[in-house]
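Trainee: need a 3D model of the sequence below.
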Amino acid sequence: MSGFTWHGGRLAEARAVYGGADWIDLSTGISPLTWPGADLVSVDWRCLPDPHDLAALEAAAAAYFGVDPDHLCTVPGSEAGLRLVGRMLDMPGRWLTPSYRTHGEIFAQGRPLAAGEDAPAEAIALLLANPNNPDGRVLPPARLLERLDGLERARGWLIVDEAYADVMPSCSLAGEVGDGRRLILLRSFGKFFGLAGVRLGFLIGPRAIVAEARRMLGEWPVSAAAIAFGRAAYGDRAWIERAIATLAEGAAQLDEVLARHGLAAQGACPLFRLIEVEDGPALFDRLARRAILTRPFAENGRWLRLGLPGDAAALTRLDRALADG
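Mentor: Now for the predicted structure:
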């Protein structure tokens, strides 16, 4: 179980352990809706990424997030951006739990905070995800701004991992970013657009932080393909609006299936649900034997996280597998 509890997406390992070919992967929080324009984007693999194309990508992303392009820089995935921030700030960190396992690796020194625990009144960097993973918790912007005010008084920083904010735009603090605020956001491209392999993300923060991140990353932070995909996708507002609505409908349907089997879904993020059962590894194993991969957790054997099924057939298969006890 150790590999499956580390992170999702281990289909090759699942096939090696359980066999089968026609798997449904519900082990990640990546959208099952893939942006359809990816197959139409042309990339010249012979050339280095063009600085003008990178600037155009950042302008498109900044317009989508609602920030000035000077407050945004491109990073090769939001996790890489977080690790960069940890090095730049070089101060003790705290991170809300439960959350991403890798959040504890961002800072050279620090400790976790429980969800209801207040951050100490000292110069620290507080890291949290909103929406959160794996429980889908969403903190209202007003509550986050209260935390930010307290951290600023102590000369600390608030870092918000907004990797899932595309499906819930109202929870984002992008409009609060500025040179006078000790606030840094990380955004992910692949989770919402269903293109996690592109490895594209953005750091949003004060211009001094953005300038230092650009200096550390160099002139070619991401590939020409990532630039082309992101530039086109962020401009496809019609698809984005349809996807947000479709994902919300799919999450409601998943909730109905889970409830039918006595499983209460936790979380507000439409891309996944966390359930609590008597024996999480046993349910993981039962579903895996039916070629449905989910995400168990080493730190809590009662948890199982399920990503959003991609279509009605996948949801029906999950329904039948849960019924076949």
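Trainee: when you work out contacts or count neighbours from here on, use the C-alpha atoms and nothing else.
Mentor: Fine.
Trainee: for residue 174, what are its contacts?
Mentor: By C-alpha atoms under 8 Å, 6 or more residues apart in numbering, the contact set of residue 174 is 65-67, 185, 204.
Trainee: of those, select the buried ones using a ChimeraX command.
Mentor: Buried residues within the contacts of residue 174, by 16 or more other C-alpha atoms under 10 Å, are selected in ChimeraX with:
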select :65,67,185,204
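Trainee: okay, the contacts of residue 174 in a markdown table with secondary structure and distance to residue 231 next?
Mentor: Shown next, in a markdown table, are these (DSSP: H, G, I helix; E, B strand; the rest coil; distance: C-alpha to C-alpha, whole Å):
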| residue | secondary structure | distance to residue 231 |
| --- | --- | --- |
| 65 | helix | 13 |
| 66 | coil | 15 |
| 67 | coil | 16 |
| 185 | strand | 20 |
| 204 | strand | 17 |
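Trainee: want to put them side by side, so please do this one too:
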Amino acid sequence: MAQPAGQALRIAERRLDQEGGGQEKQIGLEPHSGRHDPRRIWTVPERAGVRRMIRHGGDLSRLRRRFPDAPEPLIDLSTGINPFSYPVPAIPDTAYTRLPEQAQIRRLKEAAAGAYGVRDPELVAVAAGTQLFISALPRILPAAQVSVLAPTYGEHAAVWSAAGAAVLEGAGPEVLHSGSVAVLCNPNNPDGRRLDAAAIETLQSQRARRGGRLIVDEAFAEFGDAHLSVAPAVPLPGLIVLRSFGKAYGLAGVRLGFLIAERGIVER
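Mentor: A predicted model of the protein is given here:
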């Protein structure tokens, strides 16, 4: 008899844990000064082609099963999603049965460009959530070395590591000078750290001189200062900005995300 998908996934995860699959080696770095460097390099998972999925959210249904007498409503504080959703007008039934048309996608890109201060809608790509872009970028822009300002959203390091890149994680912004691709969440999740937009633009201008690219995940930009975003700086060479619709607007179920970059990257 076929097993339910959830049960099969749990069995597979237990087997991976037992076999040590998906675990990553941690290698300490020693800088030229001879002092210990707290940065870390994560290598490709030992079992090639296998990547443990990172669990996101508090899984309220699981908590309800474990604590059936807990008072309702349960509140998931792990997602950073605005609990006060933007009011949505009535949706016609035809919206559920028709495929998106190019004219509609164009209007969506124009709306996103206006909201994020992007000068040209053709610098905007649309997908069913920014996670699709995060997963696709290692294939679009292959890199041998990638730096990530950490601790941060775990999928960034995970997808690049699974693609074969050596991922350097560091707690200080100086780590972003390393690697052919650098990744920054601004404001950062989970600690709320933020970098000034002008400083980020200066950083990428320096990286671009040697062909470097910078991915700035602005999933929580609406919760920061008005001038925090670097989206208006696009098409600064090598700058890639990710924007999430679900967090600030409280509509994560819509699954809508945007990538803002040079036309050459958007067209890929």
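Trainee: closest to residue 108 of structure 1 among the contacts of residue 174 of structure 1?
Mentor: For these, the residue nearest residue 108 of structure 1 by C-alpha to C-alpha is residue 185; the value is 19.6 Å.
Trainee: just to check, that closest one is in contact with residue 201?
Mentor: No. Between residue 185 of structure 1 and residue 201 there is no contact under C-alpha atoms under 8 Å: 10.6 Å.
Trainee: what's the end-to-end length of stretch 257-268 of structure 2?
Mentor: 16 Å (C-alpha to C-alpha, to the nearest Å).
Trainee: for that stretch, which positions count as buried?
Mentor: Applying 16+ other C-alpha under 10 Å to stretch 257-268 of structure 2 flags 257-263, 265-266 as buried.
Trainee: now do the strands in the stretch 151-268 of structure 2.
Mentor: 166-170, 181-185, 213-217, 239-244, 257-260 (DSSP state E, counting those that start in this stretch).
Trainee: give me the number of residues near residue 186 of structure 1?
Mentor: 28 (other C-alpha atoms under 10 Å).
Trainee: can you pull the contacts of the aligned residue in structure 2 for it?
Mentor: Under the alignment (TM-score structural alignment), residue 186 of structure 1 pairs with residue 242 of structure 2. Each residue near residue 242 of structure 2 by C-alpha under 8 Å, 6+ apart is listed here: 130, 215-219, 257-260.
Trainee: ok, now residue 65 of structure 1?
Mentor: Contacts of residue 65 of structure 1 (C-alpha under 8 Å, 6+ apart): residue 174.
Trainee: alignment lookup: it to structure 2.
Mentor: In structure 2, residue 65 of structure 1 lands on residue 116 (TM-score structural alignment).
Trainee: residue 293 of structure 1 too?
Mentor: In structure 2, residue 293 of structure 1 lands on no residue (TM-score structural alignment).
Trainee: contacting residues for residue 293 of structure 1?
Mentor: Counting by C-alpha under 8 Å, 6+ apart, residue 293 of structure 1 has contacts 11, 14, 23-27, 284, 287.
Trainee: rerun at 7 Å
Mentor: Residues counted as contacts of residue 293 of structure 1 (C-alpha atoms under 7 Å, 6 or more residues apart in numbering) are 24-27, 287.
Trainee: now the contacts of residue 174 of structure 1 as CSV including distance to residue 121 of structure 1?
Mentor: Shown next, in CSV, are these (distance: C-alpha to C-alpha, whole Å):
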residue, distance to residue 121 of structure 1
65, 30
66, 31
67, 29
185, 21
204, 24
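Trainee: just give me the closest of the contacts of residue 174 of structure 1 to residue 295 of structure 1.
Mentor: Using C-alpha to C-alpha, these come closest to residue 295 of structure 1 at residue 185, 26.2 Å.
Trainee: that closest one touches residue 159, doesn't it?
Mentor: Yes. Between residue 185 of structure 1 and residue 159 a contact is recorded at 5.8 Å, counting by C-alpha atoms under 7 Å.
Trainee: could you find the closest non-adjacent residue to the aligned partner of residue 77 of structure 2 in structure 1?
Mentor: Aligning on TM-score structural alignment places residue 77 of structure 2 opposite residue 26 in structure 1. Leaving out its chain neighbours, the residue that sits closest to residue 26 of structure 1 by C-alpha to C-alpha, 6 or more residues apart in numbering is residue 307, at 4.3 Å.
Trainee: what's around the one you found, how many residues?
Mentor: Considering only other C-alpha under 10 Å, residue 307 of structure 1 is surrounded by 25 other residues.
Trainee: show me what it aligns to in structure 2.
Mentor: Match for residue 307 of structure 1 (TM-score structural alignment): no aligned residue.
Trainee: residue 307 of structure 1 touches residue 275, doesn't it?
Mentor: No. If you go by C-alpha under 7 Å, residue 307 of structure 1 and residue 275 don't touch, sitting 11.1 Å apart.
Trainee: residue contacts, residue 244 of structure 1?
Mentor: Residues in contact with residue 244 of structure 1 (C-alpha under 7 Å, 6+ apart) are residue 167.
Trainee: could you measure it against residue 193 of structure 1, distance?
Mentor: 10 Å.
Trainee: again, but for residue 205 of structure 1
Mentor: Note on residue 205 of structure 1: its distance to residue 193 of structure 1, by C-alpha to C-alpha, is 23 Å.
Trainee: what do we get in structure 1 for residue 230 of structure 2?
Mentor: Using TM-score structural alignment, residue 230 of structure 2 lines up with residue 173 in structure 1.
Trainee: give me the number of neighbouring residues for the spatially closest residue to its match that is not a sequence neighbour.
Mentor: Leaving out its chain neighbours, the residue that sits closest to residue 173 of structure 1 by C-alpha to C-alpha, 6+ apart is residue 141, at 6.5 Å. Close neighbours of residue 141 of structure 1, defined as other C-alpha under 10 Å, add up to 15.
Trainee: which position in structure 2 aligns with residue 141 of structure 1?
Mentor: Match for residue 141 of structure 1 (TM-score structural alignment): residue 197.
Trainee: tell me the helices in the stretch 201-325 of structure 1, going along the chain?
Mentor: 207-217, 224-233, 237-260, 280-288, 312-323 (DSSP state H, counting those that start in this stretch).
Trainee: the third one maps to which residues in structure 2?
Mentor: Read it as helix 237-260 of structure 1. The aligned range for helix 237-260 of structure 1 is empty, by TM-score structural alignment.
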